[in-house]
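*Asks:* for reference, the sequence and a predicted model appear below.
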Amino acid sequence: MTSALRRKAAQMASAATQCFSYSSLPATWALRQRGGGASVLRLSSRRTFSVSAAAGFDNQNREYVIVGGGNAAGYAARTFVEHGMADGRLCIVSKEPVPPYERPALTKGYLFPPDKKPARLPGFHTCVGSGGQRQTAEWYKENGIEVLYEDPVVAFDGKTQTLKTSSGKVLKYGSLIISTGCEASRLPEKIGGKLPGVHYIRDVADADALVSSLGSAKKVVVIGGGYIGMEVAAAACGWNLDTTIIFPEDHIMPRLFTPSLAKKYEELYQQNGVKFIKGALIEKLGAGSDGRVSSAVLKDGSVVEADTVIVGIGAKPVVSPFEAVGVNPKVGGIEVDSLFRTSVPGIFAIGDVAAFPLKMYNRIARVEHVDHARKSAHHCVETLLTSQTKAYDYLPYFYSRVFEYEGSSRKVWWQFYGDNVGEAVEVGNFDPKVATFWIDSAG
């Protein structure tokens, strides 16, 4: 080391008790906390920096912090490990009691009845959904990744680069990845949205509660004809329950399916005993003498009996407490560039909560799907840890799997690529397959 570099190292080490902003240091140097508090100089080609030790912060400082414990967090953790940058450097702050898992299972295999081999943890922790290693709690420990369970972030200060958790911990971060995902949209409490027997699905605790209800249910009402509604209704068929789907549109999956394609799937559900009430709005959910939900009352006054109701009317991004980072007013979520960088240096956002440039359609979008959660996590961490400057060029991809339980007369899996734009051309008759192509104005 040259005398100039030695002097620089001494200057930076002597300032170790101060709190540095990463932007105040040269782009080739980083301070990293080690052992009993000594900060050491490390040559780095990365463009982000950890922060120096400060006695005022609990458990020392964190070089990298991921807020959120969903799919994107799990895949981000894997990418950190692949680069050898996780051990002792990465902290995940989660409201969940378990490590990240493949959330799509919650409305599919997790809801199957006990005699039909339902999915259960630890079977679907990330990253098994893409053929990777199962990242159980032991995996995180073995790779030196700190996970704060059931301790969500409740406050954020971008100036001091600190986070406060619900337990009162104050964390100092060097680089921050926001991976808070979405929360289920709910019916208002005043119309019965919180009655016992009314369910929303977003995490494994929600799915556990629903499975318990399905075990004693007789009549199920599903509100919503999108992803959640269709997958939950298919699972209810595995329990041989009287199932009705209620939604305001003319057909199921209106954001993706054409009327013709929707009709074929609706007929499949009807063959499995599912009833549809289309073009209908909920006035309220009624309660029985025991206080549990007993019916769905529609705007036209009609009443549908139910002892279990599942609400699948969409989701909204969880931006709190990070609103100051920058929320996109049109699509919601934390706005980022094509490398998942927010407007605040050193802060990134990935997965459902990220409002990113959808290059192929030249617009800002949020994509609420596991495929994007996985790929955005990988792209973001590659950007953070390397000199990658390649823009995220994403082809929207969605899929669903229904009626896959044992004994089903027909198991169905559909995939959708791109956007529902242009003239639709249908090929096949769904016996056993069907394909639809959307042709744009340029042919």
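*Replies:* It's in.
*Asks:* alpha carbons only for contacts and neighbour counts from here, please
*Replies:* Fine.
*Asks:* from residue 206, how far off is residue 265?
*Replies:* To residue 206, residue 265 is 27 Å away according to C-alpha to C-alpha, to the nearest Å.
*Asks:* of those two, who's got more company?
*Replies:* Neighbours per residue (other C-alpha atoms under 10 Å) separate residue 265 from residue 206, with residue 265 holding more: 18 against 13.
*Asks:* buried ones in whichever strand or helix holds that one?
*Replies:* Taking DSSP states H and E as the definition, residue 265 sits inside helix 259-271. Using 16 or more other C-alpha atoms under 10 Å as the test for burial, helix 259-271 gives 261-262, 265-266, 269.
*Asks:* next: stretch 233-246.
*Replies:* Result for stretch 233-246 [16+ other C-alpha under 10 Å]: buried residues 233-239, 241-246.
*Asks:* between the two ends of that stretch, what distance do you get?
*Replies:* 11 Å.
*Asks:* next: stretch 214-234.
*Replies:* Start and end residues of stretch 214-234 are separated by 13 Å (C-alpha to C-alpha).
*Asks:* got another one to weigh against that:
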Amino acid sequence: MTDTDRDQAGRATETDTDRDQASLATVTGQVTTAVATAFRQEWGQVVATLIRMTGDWDLAEECAQDAFAAALERWPRDGVPRRPGAWLTTTARNRALDRLRRDAVGAEKLRQLALLDAQDGERGGDESGVGDDRLRLLFTCCHPALALEAQVALTLRTLAGLTTAEIARAFLVTEQTMSRRLVRAKSKIRNAGIPYRVPPAHLLPERTTAVLGVVYLLFNEGYSASAGADLVRRDLCGEAIRLARVLARLMPGEPEIRGLLALMLLHDARRATRVDAAGVLVTLEHQDRGRWDTGEIAEGAEILERALLEGRPGAYQVQAAIAACHATAAKAADTDWAQIVALYDRLALLVPSPVVRLNQAVAVGMADGPRAGLALVDGLAESGELDGYHLLPATRADLLRRLGRDGEAADAYRRALDLAANDSERRYLAGRLAEVS
């Protein structure tokens, strides 16, 4: 072989190696994306199934994590399975069974599980007749023996798969504080023998408020993520809406459940227009209303109307009415801000929270002018109730910008940027800051 031939052969080998490496990188990237998608869509179901099976919350989470780690290892070699959720559930279940078989306590647990499975088969599920592990998990998290904050945090951790750090940011507490809360909540469920089930009909009302609150917070985390690259997490929005539909069938006489379902549908109809192609937040007034989901708007409005006919308006129905004012306006200029202010006045009586008052200030600023809205926002700022909440300085900045007080607006935008953790919102705030600087 001549030197020229050897050089050509060497270059060909290098080309083949480069091609193999590029192909491997492509496959690895595709698998990583597939696992990330499966995590968002399947985490809650996998964990819920394992908790029902083992009764051990920590074991369920650990084995679910092991299953996703196994997917990252095996799927590049074996290919992404046709039903990723089933593969993950089976892998996690097998891992949990192996762990239980290795100790004496686990062996007794397996015996109890066999009995429970047999009893469930005879009854056809729990007393509610709802064979939905995620709904069982939701009601278990919302047991009245747990504090409301613990109920919400535990649901976001187990059902939505949020990290402890993400939940801590949503609650404006440290990660260590949130970790302790989660540990205490799991211990209380275990030590108090709280059953993993949808309660019988006569016990449902005592949990309705907590369950609806958690479902809405689940939707909100999907609709406006507290942190991360994506503003919207469609999987969480979809799961919250699905759970609300199941609850509406389970408790048809509760108008607030329908009010919540209507509220989420009316918000979800705008989901596709909330960020632009560059991933920057698009505010309501600038969204392309032609891309809103008219089917969801019509369904939400109809569900709301039926709920209001019950004559028992609650906080979710009032919020849904506010969302309907926005969703049914053909263009931003047609929004009935006076009606929205009146609805916020009613909502503030039902839910006297600083966040409601902040939204009320925005509506007043649109109906009566930015100076009137700014007075309300400044009052909230002085109270200190929303310290650390990025939307307070962001709202104040927008009102100052509309008043032409650009220097003060720039300071407020900087403060909001310091507090915001979501990338889409940060890009929006940075753009606004550039405008007034």
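*Replies:* It's in. Small disclaimer: the values here were computed from a predicted structure and weren't measured.
*Asks:* next, the TM-score between them, please.
*Replies:* The TM-score (TM-score structural alignment, normalised by the length of the second structure) is 0.27; 211 aligned residues with a C-alpha RMSD of 7.8 Å.
*Asks:* hmm, back to that, looking at the buried residues of helix 259-271 of the first structure, which one is closest to residue 287 of the first structure?
*Replies:* Of all the buried residues of helix 259-271 of the first structure, residue 269 has the smallest distance to residue 287 of the first structure: 27.8 Å, by C-alpha to C-alpha.
*Asks:* any idea which element the nearest residue to the closest one once chain neighbours are set aside lies in?
*Replies:* Setting aside the residues directly before and after it, residue 269 of the first structure is nearest to residue 234 in space (C-alpha to C-alpha, 6 or more residues apart in numbering), at 7.4 Å. Using DSSP H and E, residue 234 of the first structure maps to helix 227-238.
*Asks:* burial of residue 157 of the first structure, as a residue count?
*Replies:* 14.
*Asks:* do residue 105 of the second structure as well
*Replies:* Residues near residue 105 of the second structure, counting by other C-alpha under 10 Å, number 10.
*Asks:* repeat for residue 408 of the second structure
*Replies:* Applying other C-alpha under 10 Å, I find that residue 408 of the second structure has 15 neighbouring residues.
*Asks:* quick check, it in contact with residue 400.
*Replies:* Yes - judged on C-alpha atoms under 8 Å, residue 408 of the second structure makes contact with residue 400 at a distance of 6.7 Å.
*Asks:* just the helices in the stretch 301-437 of the second structure please.
*Replies:* Applying DSSP state H, counting those that start in this stretch to the stretch 301-437 of the second structure gives helices spanning 315-327, 337-350, 354-368, 370-383, 391-402, 406-419, 423-436.
*Asks:* and the fifth one, what does it pack onto?
*Replies:* Spelled out, it's helix 391-402 of the second structure. helix 354-368, helix 370-383, helix 406-419 (3 or more C-alpha pairs under 8 Å, 6 or more residues apart in numbering; DSSP states H and E).
*Asks:* okay, buried residues for that helix please.
*Replies:* Here helix 391-402 of the second structure shows 391-401 as buried, counting by 16+ other C-alpha under 10 Å.
*Asks:* and the fourth one, by the same measure?
*Replies:* Of the residues in helix 370-383 of the second structure, those buried under the neighbour-count criterion (16+ other C-alpha under 10 Å) are 370-377, 380-381.
*Asks:* columns distance to residue 35 of the second structure on top of the residues you listed, output as JSON lines?
*Replies:* Formatted as JSON lines, these follow (distance: C-alpha to C-alpha, whole Å):
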{"residue": "370", "distance to residue 35 of the second structure": "47"}
{"residue": "371", "distance to residue 35 of the second structure": "49"}
{"residue": "372", "distance to residue 35 of the second structure": "49"}
{"residue": "373", "distance to residue 35 of the second structure": "46"}
{"residue": "374", "distance to residue 35 of the second structure": "46"}
{"residue": "375", "distance to residue 35 of the second structure": "48"}
{"residue": "376", "distance to residue 35 of the second structure": "46"}
{"residue": "377", "distance to residue 35 of the second structure": "43"}
{"residue": "380", "distance to residue 35 of the second structure": "43"}
{"residue": "381", "distance to residue 35 of the second structure": "43"}
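*Asks:* how near is residue 364 of the first structure to residue 375 of the first structure?
*Replies:* 17 Å.
*Asks:* go on, residue 270 of the first structure?
*Replies:* The value you get for residue 270 of the first structure to residue 375 of the first structure, if C-alpha to C-alpha is used, is 36 Å.
*Asks:* cool, residue 74 of the first structure as well?
*Replies:* 11 Å.
*Asks:* of these two, who's got more company?
*Replies:* Taking neighbours as other C-alpha under 10 Å, residue 74 of the first structure and residue 375 compare with residue 74 leading, 26 against 17.
*Asks:* ok but the more buried one is inside a strand, no?
*Replies:* No - Residue 74 of the first structure: not assigned to a strand; according to DSSP: H, G, I helix; E, B strand; the rest coil it is helix.
*Asks:* separation between it and residue 208 of the first structure?
*Replies:* For residue 74 of the first structure, the distance to residue 208 of the first structure (C-alpha to C-alpha) stands at 21 Å.
*Asks:* list the contacts of the helix or strand encompassing residue 242 of the second structure.
*Replies:* Using DSSP H and E, residue 242 of the second structure falls within helix 234-250. The contact list for helix 234-250 of the second structure (C-alpha atoms under 8 Å, 6 or more residues apart in numbering) reads 40-41, 135, 160, 212, 215-216, 218-223, 254, 257-258, 260-261, 264-265, 268.
*Asks:* quick one: contacts for residue 140 of the first structure?
*Replies:* Taking C-alpha under 8 Å, 6+ apart, one finds 146-147 in contact with residue 140 of the first structure.
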